Each structure stands twice: as C-alpha cells, then as structure tokens.
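A.B. asks: structure for the following, please:
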Amino acid sequence: MKLCICGLGYIGLPTAAMFARNGVSVHGVEINQHAIDTINQGKIHIVEPGLGEVVHKAVSDGLLVAANQPCEADAFIICVPTPFTGDNHEPDLSFVDAATGEIAPFIRKGNTVILESTSPVGTTERVAEILQKNCPDLKIAREDSEYCDVYVAYCPERVLPGKIMSELVDNDRIVGGINQVSARKAADIYGIFVKGELLLTNARTGEMSKLTENAFRDVNIAFANELSLICDRLHIDVWELISLANHHPRVNILNPGPGVGGHCIAVDPWFIVSKTPDLARIIETARKVNDHKPEWVKEQVREAVAGSARKDSLIACLGLAFKPDIDDLRESPAVRIARDLAREFPGRVIAAEPHIAELPAVLSKSGVRLTDIAEALKADVVLLLVDHREFRAIKPEFAPEQTLIDTRGLWKS
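C.D. replies: Take a look at the predicted model:
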C-alpha cells in the first residue's frame, strides 16, 4: 500500500511516521522546504517525544519521503491547517481547498481520500465536490449512493501534544464517511495501526464530534477562567476554592489560566458558531470569556508596574507555549500577552521558554528578549504563564520588592 499525506506538521508527520512504522510506503507533501529537507535527513522539525526515532527509521528504511508535490497513491490523507480569519472568526478553508486541488490530478479509481483537518460541518462534502469537479470521469463518493469510484471520509485526530505517538495508536477513532462504504474503506486504512475502537459514522457527524469535543473543553475552561475573575474581585483564593469544590463527588472544575491556546480548543468552537450563530450562545460566550482572559492578565501586570518602586521595572514572562511541556506556540495566549506587553513597555520584557531555541518573529520584532529561567526570576514583575516541568521543579523565593503574578497557581503560598 502507498499513502500520500498532505501536510507534515504536528499531526501529519506523526501520522505518516506511524503508517511507515507499520510497513506502509508514505509520500509526505509539505510546502515548507526546511521541513522537507529536515525529514528527508531522518530528522524532525517539531518537538514530540518518540517521534524522532520513528521518523529516522522510516526514512532509513525508505518508507517515508517528503516532497513538495503529491504523487499517485492508494489513499490520500489531508492534514493541513484550518484557521479562522477576521473579527467574525470565519473559517479559512483555503488550505483544504488547495490540498484537494493538488491531489486531484493523481486520483484514480479505487482511491480513498481522507480529511483529518478539524473542519466546519460540510467540509468533507466540499472536498468531494472539488474532486468531482476536477475528476469528471470518476464517480466520487456521494451520500445518496453506496457505489463510487473514489471513497471520501473524515477522520479527525484526537491526540494530546506530548503524547501523540501513544494516543494515535490507543485512542478510539471516529471515521465518518460520505457514504457507508467510504467509512469502511477509511477504517480499514486506520486499522493498520490503530488499536483503539474505530467508530464509524457519517462525515457530518464526524466533523461535529471533533468540534463538540473541543467546545466542551472550552466551555469548562471558560467556567474556571470566569471563576478566577470573580474570586479576584471578591478576594478569594480561586485555587483553594476549586480544590474544596472538587471534593464534591460530582464536581470536577478545571484549573484557570491566562487564556486558551492551541490549534484546536481556541479555534474549533468558532466553527460551530459560524454555522449556527443564533443557537451557539453558550459556546460563543465561552470563547469570548477565554479570549478576554489575556486582557485581564495584562491589567494585573500594569498594576504591578505602576506599583513598582522602579520606573523602568523589568517584566519576565515564564512560558510561551500554549500548554505545558511542549514547544507549540500556536494560538498561545502567552505569546499574545508577551507581545502586547513588549509593545506597551518597550525594552522591558524578557521571556523564558525552555522548549524553544529562538523566539518567533512576532515576539522578536516586538522587542521581547529570550532568556533563561534564572535571569527571568530576578525581574521586577514575574509573570508565570505556563506550568512547564522546569518551573514545577523549583520553588523560587522572591524579594519583597518583586511581584509574582501566577496565572497557573503553581507557586502560590
């Protein structure tokens, strides 16, 4: 079997590696030339435990190659970004459209096309329509027929960064086909390495299931974040409050933080809102609560700076990733906070992020300076944004003139 995977990022590359580890010949397509060159050297351009060894062996065995163009294959998997644009958070499907158009010339009878990208409801049907337009001599999967030349399905990832290599294998997997035969074909493909249960459904339900899972998390995080704002005003320790409330046998409140980031939870709920804005009221409100939290954090910093004895007080941001113990900065509220503070306090913002070697352009251009943990802890205002293991391993002591703003409750007394 030969597989063509479009997109070799945080999901596409581990997926490609997993198939290759199980004997499948994988042709990966990527627009980033640095990523292509790195992968073809048997190395990885992202940080994910266990991924490097698998990629190295797959490349050495000739089972994984990266290129900038697709090729003929038995199956195609699309793993490209699906961001949103503008203040109205409209889904941007241009990457999905482009990838579908690029593989269309290579589609042959008997192929299976699978969309993995988290997408608004109806996107898999959109993929099928693009394929049909570009492949008029083939019968592309349709909902109203079980006969087709090309099978089309949706199969979202359900993995946690930092544990992707194990969760790709062990987690249950949703497989939504345009028609039933497409779902079965896609399930056969993932069955090559997935040990979890393969749950077959239709494409629309599959798309909505992925969005629902992340919206559920977003709503629960929003409750915790809103609770932290209320507790601050009422002079209550939110961490103690949550700990006490969670002793109730049917209560499990999450911990608040500086906001919500990542390529899923911070984005996916907007896809539900975009389709049903009049109905998705709780989901939209949760998104607004979580998007507002960085503004509250920045206000805490402003108050600390105003109350500092030094007029040129130094601000240190500890952690930039969107969650602990990874290097992924996508949609990270910590990045947004550091950027905005650097613009407001030029030359006075440093950042300690142990999982990156250099700052992204958005921060370096804003004047943020990357430093180590020891220097960051000496700043006048220390802002803990991510509870990395490197931060969890220490219990620093701060001078009376220093201010600690701990958004994760890690170093609270």
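A.B. asks: drop to CA atoms for contacts and neighbour counts, all remaining ones
C.D. replies: Noted.
A.B. asks: got the contact list for the residue nearest the centre of the chain?
C.D. replies: Nearest to the mean C-alpha position of the chain, counting by C-alpha atoms, centre = their mean, stands H263 at 2.7 Å. Residues in contact with H263, defined by C-alpha atoms under 8 Å, 6 or more residues apart in numbering, are 330-331.
A.B. asks: the structure of the following sequence is requested for comparison with the preceding one:
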Amino acid sequence: MSNKISEFKTVSVIGLGYIGLPTAAAFASSKTNVIGVDVNSHAVNTINQGQIHIVEPGLEEVVKESVINGYLRATEKVEPADAYLIAVPTPFKGDYEPDLAYIEAATKALAPCLIKGNLVVLESTSPVGATEQMAEWLAQLRPDLTFPQQAGENADINIAYCPERVLPGRVMVELFENDRVVGGMTQKCSLRAQALYGLFLKGECVLTNARTAEMCKLTENSYRDVNIAFANELSLICDEQRIDVWELIALANRHPRVNILQPGPGVGGHCIAVDPWFIVSQNKKNAKIIRTAREVNDSKPQWVLDKVKISVADCAQELKLPISKVKIACFGLAFKPDIDDLRESPALHIAKAITEWHKGDTVVVEPNIHELPPAFSQQAILKQTESALEWADVIVLLVDHKEFKTIPASQITQQWVIDTKGVWRSLSHTKNI
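C.D. replies: Below is the predicted model of the structure:
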C-alpha cells in the first residue's frame, strides 16, 4: 500500500463522479499523488475543500484526509501524470446504442499530456471494442507515439480496460476488497495495469484481454438484470393471481438450489439498467433473453403507475372527492436504498410521471437529497416523512430507504398504499397493491 517502489508516482483520474472520486480517493489513500479531473467546477471546488459532492459512506473522510495531506487535488484540466484513468459516463442514444462521446472527450483532453511510458486505463462501462476505439483515437491525436495496435508489446503507451464492480453504499469497502478484472491490449499492458491497482487493492487482480474484460462487466450486470426480471415478472403474475409475491419468494427460496431476488418498481442505476443494452446493440440476433429481461424491467414502472391511478380513483370514489383533490405522497427517488444517486431510477421516473398525470397535489419524500430535480413539475413538493404521512391520502413506496422501513405502523393510517418493495405489506388496515 505504498508507492515507494511504484513506477506510478502520479495518477490522473478523469471523471469525479460516483466511481471516479472514490477511485481517486483510494489511490490517494495509498500515498500516491492523485490529480482528479472533472468539467464540473462545483465538484472540483468542493473536493479541493476536502468535501464531497455525492453521498457515499466513508468517502468524505478519505477525501478530507487526502486533500489535507496533499495527495489529492482536483482540477478542470488534465495535467501530466504517469497513469490516466477514464471514469466518465457511457449512456446510450437512439435505439439503445452506446454513446462514447464522453470517452472520446476525455481521450482528446488527455492526449496532449501523453509521454512515452504512460499507461491509460478505461474504467467506464463500455461496449466490446471501446478500449480499442480509444486507442485508435489516441493514435490519431498523437502520431508521434506508438500504441499497442501498432507496436504490440513495444508500444510507447500501454492501454487497458478495468471496470468497477462496486455497490453504491459500499463503494469504499468493495473498491478495496473486491477482485478486479484487468484486460490489456497486450500482456505488458495487463501487467502494468495490475501493478497500478496493486497500490491499493486487497482483492485479486485477474488478467485477461481488453475485449473479454469489457464483456465481463456487461455480463455481470446482464446476469443480475435477468434475475431481477424473473422476480418482477413473478410480481405481475402474483398480482393477477392474488398471491403475496414476497411470501411466495420466501417459500420458494427455502429450496436449497433456489435464490429468487426481490421484485421492485423496475431497475435503475447507470449499470444494470444500461449495460445489457450494450450487449443487445452488438448482438441483436442472439441476445434474446437479455433483451426480454430489459423489456420486462423497463415496463415495470408503467405497471406501477397504472396501479397508482387505480388507487387514486378508488380513493376519490370512497372519499367522494374529485380525483384532482386526492393527495399523493411518493416515498423515494433514488435507484436503490440509502443513496442519493438518481441515475436511471425507476422511482424517479414513476414519481415524475405521477406529478405529470395527477392534476392535484403530489409530494415527494427523499431523505438523501435537498431539492427536487428540475424535471419535476412545479406542483411537486419535497416533504419530510412525518408531514407527508400526515398529509397524504395515497402513499406510494418506491425505495426501501432505512428511514421508511423504520416508520411505526401507527403512523401509516392511509387505506391506499402502493408498496413496490413489500415493506408495509403487513399493515392490515390498508388496501395494499
């Protein structure tokens, strides 16, 4: 965990988001000089003050200590380093086609700083072939240097792919302890990347080639997506059959070789909701199960919205109110419990759709953010848990945050509860859906 014998004296991490900043902090914790780069001036200024602009347990302490001790600083422009890590977003565009624009921009930004002996590692989740594409961009930008596709093991610049595989909320544990897969464009590239991550990694760093490493990351998240889709499809079937899906899954999981996941309002996050489409886009003929799983999970938010509409209509009829006078409270916006990450969140999509559909008042409860995203309509209001429970006629649980799981049953007096996570299903007085 020291850089005394390391060839990497300075590491540049490009992209200081949910993965880039923890990675930069991890390297800095090994007493390696780290230059974090981001186009977001607010993020840069916040980090340089020893603070963080995202929510991740354990991260702020490491960032603060690293900044104070001079091992971490942030900037908006790439500066010379021994190794460069690219950790920028890779969304999709059009018909679920991968968008490599952020990777290309990062590549162009670091290219002028390259010198012979540098290592460039792509961490962004990417379609197969993205690392090779990055190498081609660099070769075009720096014809004075040689790259692995040109000179093999004798290249001036080494290039590898190493995807993250951490769970939000546990990043500062799993970043150190989880095994990593490193795929270089040559064996030398792989070995140098392995040495780089060895500065802080406690888990094993397993070597392969770049294309296999890229596919490995996509496979991991596609596997999870398929399993979640099975649980979500079961929830649709059980709803029609008037069966408690959570009880059913608990019973089925007593089988020694069955481990069904829990259903929810859909699938969110930048990885599981996106990565499978990267496989589908490159394998349209053969990726049948993967495509179907994505379609099942992508359709779940609409199913939840339809249930909300039914409950609101039922509430209005029983209370003898116009539908527009029914008050709705949505609990949770993040894509998973106890974080502030809203990327690709089905909860966010559902809450936003409710506010657009419902002509009356809608409130949102999300304990991990301070203001609603701009996309919400003006009649949506962010409220605290207790006041929302006192105010609402219909409540919609979308994320099982710890704050929601500990609400006393006595505080939930509503008859109309749409519980997508099974947290409040035991309440006998509610008309649960």
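A.B. asks: picking that back up, what's the distance between the residue nearest to the centre of the first structure and A321 of the first structure?
C.D. replies: Going from H263 of the first structure to A321 of the first structure by C-alpha to C-alpha, to the nearest Å gives 12 Å.
A.B. asks: shared neighbours of the two, anything?
C.D. replies: With C-alpha under 8 Å, 6+ apart, H263 of the first structure and A321 have common neighbours R330.
A.B. asks: where in the second structure does stretch 256-271 of the first structure fall?
C.D. replies: The aligned range for stretch 256-271 of the first structure in the second structure is 263-278, by TM-score structural alignment.
A.B. asks: if you could redo that for stretch 152-164 of the first structure, that was the one I meant.
C.D. replies: Taking TM-score structural alignment, stretch 152-164 of the first structure hits residues 159-171 over in the second structure.
A.B. asks: list the contacts of that stretch.
C.D. replies: When contacts are defined by C-alpha under 8 Å, 6+ apart, stretch 159-171 of the second structure is touched by residues 19, 22, 56-57, 119-125, 131, 135, 147-148, 174-175, 178, 180-185, 189-190, 193, 210, 213-214, 217, 338-339.
A.B. asks: unless I'm mixing things up, R204 of the first structure is touching T118, no?
C.D. replies: No - with contact defined as C-alpha atoms under 8 Å, R204 of the first structure does not reach T118; the gap is 11.9 Å.
A.B. asks: these two: who's more crowded?
C.D. replies: T118 (26 against 19; other C-alpha atoms under 10 Å).
A.B. asks: confirm the more buried one sits in a strand?
C.D. replies: No - T118 of the first structure sits outside any strand when classified using DSSP: H, G, I helix; E, B strand; the rest coil, being coil.
A.B. asks: so what corresponds to it in the second structure?
C.D. replies: So, by TM-score structural alignment, T118 of the first structure is matched to T125.
A.B. asks: dump the residue contacts of that match.
C.D. replies: Applying C-alpha under 8 Å, 6+ apart, the residues near T125 of the second structure are 89-90, 163-164, 214, 217-218, 271, 275.
A.B. asks: do you know how far it is from I68 of the second structure?
C.D. replies: 31 Å.
A.B. asks: how about the strands in the stretch 301-433 of the second structure?
C.D. replies: All strands of the stretch 301-433 of the second structure, identified by DSSP state E, counting those that start in this stretch, fall at 328-331, 362-365, 380-382, 394-397, 416-419.
A.B. asks: residue in the first structure matching L114 of the second structure?
C.D. replies: If you follow L114 of the second structure across to the first structure using TM-score structural alignment, you land on I107.
A.B. asks: any idea how far L199 of the second structure is from K188 of the second structure?
C.D. replies: 17 Å.
A.B. asks: how many neighbours does the counterpart of V305 of the first structure in the second structure have?
C.D. replies: Under the alignment by TM-score structural alignment, V305 of the first structure pairs with V312 in the second structure. Number of residues near V312 of the second structure (other C-alpha under 10 Å) recorded here: 25.
A.B. asks: hang on, V312 of the second structure packs against V396?
C.D. replies: No - the pair V312 of the second structure / V396 is not scored as a contact, 10.8 Å apart, by C-alpha under 8 Å.
A.B. asks: identify each buried residue in stretch 134-150 of the first structure, please.
C.D. replies: 134-135, 138-142, 147-150 (16 or more other C-alpha atoms under 10 Å).
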